[in-house]
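*Asks:* Fold the following.
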Amino acid sequence: MSLATTDLCDAFDAEIQVLDPIFQSFGGNVRFHGPIATLKLFEDNSLVRETLGEAGGGRVLVVDGGGSRRCALLGDQLGELAVKNGWAGLVIDGCVRDSAALAKLPLGVKALAAHPRKSVKLGSGQKDIAVRVGGCELRPGQWLYADEDGVIVSARQLA
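*Replies:* From the prediction side, this is the model:
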């Protein structure tokens, strides 16, 4: 990414949404961007695994995990799957685990916290719908930009 989120905010303020500053960085790539794909689920990462098994094409998976801090929705195995299939990153309104291993992957990962417990596997959740994460409504196809200063979203590609 050639421009920082701060520069994008300065240049395109009327066109962007800024997510609440609640996310920590866990991936090896602190800066990442791409078109958004969305999931809505709660304490069940079955759909995360299924989606990351698809070709990512440089997209960013936004997971509305309901803000749960009771289990992790992403770990090192799913992180490796995301890298293998060409995902640029993930923004998770929930937790991750295997944080030391995730930090070594060439993948952007923003989440609320780390948690050692794995999620259930019931196959529940919704895909490709509008979700509310970080105080903003996000839709598939919008563009997400993340770096050390935060996460922003635009209806179109900015950089």
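
*Asks:* switch to C-alpha atoms for all contacts and neighbour counts from now on
*Replies:* OK.

*Asks:* Can you tell me the centre-most residue of this structure?
*Replies:* residue 91 (1.7 Å; C-alpha atoms, centre = their mean).

*Asks:* Would you confirm that it contacts residue 113?
*Replies:* No: Residue 91 lies out of contact with residue 113 (C-alpha atoms under 8 Å); the separation is 11.6 Å.

*Asks:* Pull up the distance across stretch 18-37, start to finish.
*Replies:* 17 Å (C-alpha to C-alpha, to the nearest Å).

*Asks:* what's next to the one helix or strand the residue nearest to the centre of the chain maps to, contact-wise?
*Replies:* Element membership of residue 91, judged by DSSP states H and E, is strand 89-96. Contact with strand 89-96 is made by 32-33, 59-75, 82, 107-116, 133-134, as judged by C-alpha atoms under 8 Å, 6 or more residues apart in numbering.

*Asks:* and these, which are buried?
*Replies:* Applying 16 or more other C-alpha atoms under 10 Å to these, the neighbour count classes 32-33, 59-69, 71-75, 82, 107-115, 133-134 as buried.

*Asks:* Looking at the residues you listed, which are in strands?
*Replies:* Among the buried ones among the contacts of strand 89-96, the ones falling in strands (DSSP state E) are 32-33, 60-64, 72-74, 108-114, 133.

*Asks:* Number of residues surrounding residue 84?
*Replies:* Neighbour count for residue 84, taken as other C-alpha atoms under 10 Å: 14.

*Asks:* Here is a second sequence; please produce its structure as well for comparison:
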Amino acid sequence: MDFLTTDLCDEFGDRVQILSPGFRAYGGLPRFAGPIATLKLFEDNSKVREILGEPGRGRVLVVDGGGSLRCALVGDQLGDLAVRNGWNGIIVYGCIRDSVALGKLPLGIRALDTHPLKSVKKDIGERELPVVFGGVAFRPGEWLYADEDGVIVSPEPLV
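*Replies:* Model prediction:
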């Protein structure tokens, strides 16, 4: 990926939203970008497995997990699934687990923290709707850019 979020903010600052600091990098790709797909759920990652099992086509999955720090929503098995199906990255407003294994994957991952406990599986959650957290409204089809300096969202591709 040939972009820097700092340069994109300098050039397109009036058109981008910037995710608040506090999301840590866990995947093996520090820089990633792509069109957004969204999920809204709470402590149940059934829909995460479902959507990552579909062709990613270079998209970035944004998971609004309500900011829960009580269990993990993404682990090494889901990371492997995302890579196999062509996803570029995952943003989790919640926790991940298996951080060492995820760090070895060619996948960008940002999350609030780690937690060893897996989530429940009740198949509850909503797909492809706007979600808001960290001062950003994430809308399906808009573009997300992430690198070592932050995460930004744009209504259209910038590079």
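
*Asks:* hmm, back to that, tell me which residue of structure 2 lines up with the residue nearest to the centre of structure 1.
*Replies:* By TM-score structural alignment, residue 91 of structure 1 lines up with residue 91 in structure 2.

*Asks:* gap between that match and residue 11 of structure 2?
*Replies:* On the measure of C-alpha to C-alpha, residue 91 of structure 2 and residue 11 of structure 2 end up 24 Å apart.

*Asks:* just residue 59 of structure 2 next, same as before
*Replies:* 23 Å.

*Asks:* Can you show me the helices along structure 2?
*Replies:* With DSSP state H as the criterion, structure 2 has helices at 5-12, 46-52, 76-84, 99-102.

*Asks:* List the buried residues of the second one.
*Replies:* Using 16+ other C-alpha under 10 Å as the burial criterion, the residues of helix 46-52 of structure 2 that qualify are 46, 47, 48, 49, 51, 52.

*Asks:* can you pull the contacts of the first one?
*Replies:* If I follow you right, that is residue 46 of structure 2. Contacts of residue 46 of structure 2 (C-alpha under 8 Å, 6+ apart): 120, 121, 122, 123, 124, 125.

*Asks:* One more: residue 136 of structure 1?
*Replies:* Taking C-alpha under 8 Å, 6+ apart as the test, what residue 136 of structure 1 contacts is 17, 18, 19.

*Asks:* next one: residue 109 of structure 2
*Replies:* 25, 26, 27, 28, 29, 89, 90, 91, 92.

*Asks:* Out of these, which comes closest to residue 41 of structure 2?
*Replies:* Lowest distance from residue 41 of structure 2 to the contacts of residue 109 of structure 2 (C-alpha to C-alpha) belongs to residue 92, with 10.7 Å.

*Asks:* Near the closest one, how many other residues are there?
*Replies:* 24.

*Asks:* again, but for the one 4 residues further on
*Replies:* By the criterion of other C-alpha under 10 Å, residue 96 of structure 2 has 26 neighbours.

*Asks:* could you measure it against residue 78 of structure 2, distance?
*Replies:* 10 Å.

*Asks:* Which residue comes closest to residue 147 of structure 2 once chain neighbours are left out?
*Replies:* residue 31 (4.1 Å; C-alpha to C-alpha, 6 or more residues apart in numbering).

*Asks:* returning to that earlier point: could you dump the contacts of residue 46 of structure 2 into a markdown table and include neighbour count?
*Replies:* Conversion of the contacts of residue 46 of structure 2 to a markdown table gives the following (neighbours: other C-alpha atoms under 10 Å):
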| residue | neighbour count |
| --- | --- |
| 120 | 15 |
| 121 | 11 |
| 122 | 11 |
| 123 | 14 |
| 124 | 14 |
| 125 | 17 |
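
*Asks:* Let's see which of those end up in strands.
*Replies:* Going by DSSP E, the strands hold none of the contacts of residue 46 of structure 2.

*Asks:* okay, the residues you listed in a markdown table with distance to residue 6 of structure 2 next?
*Replies:* Formatted as a markdown table, those follow (distance: C-alpha to C-alpha, whole Å):
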| residue | distance to residue 6 of structure 2 |
| --- | --- |
| 120 | 38 |
| 121 | 39 |
| 122 | 40 |
| 123 | 38 |
| 124 | 37 |
| 125 | 34 |
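
*Asks:* which one among those gets closest to residue 37 of structure 2?
*Replies:* residue 125 (13.6 Å).
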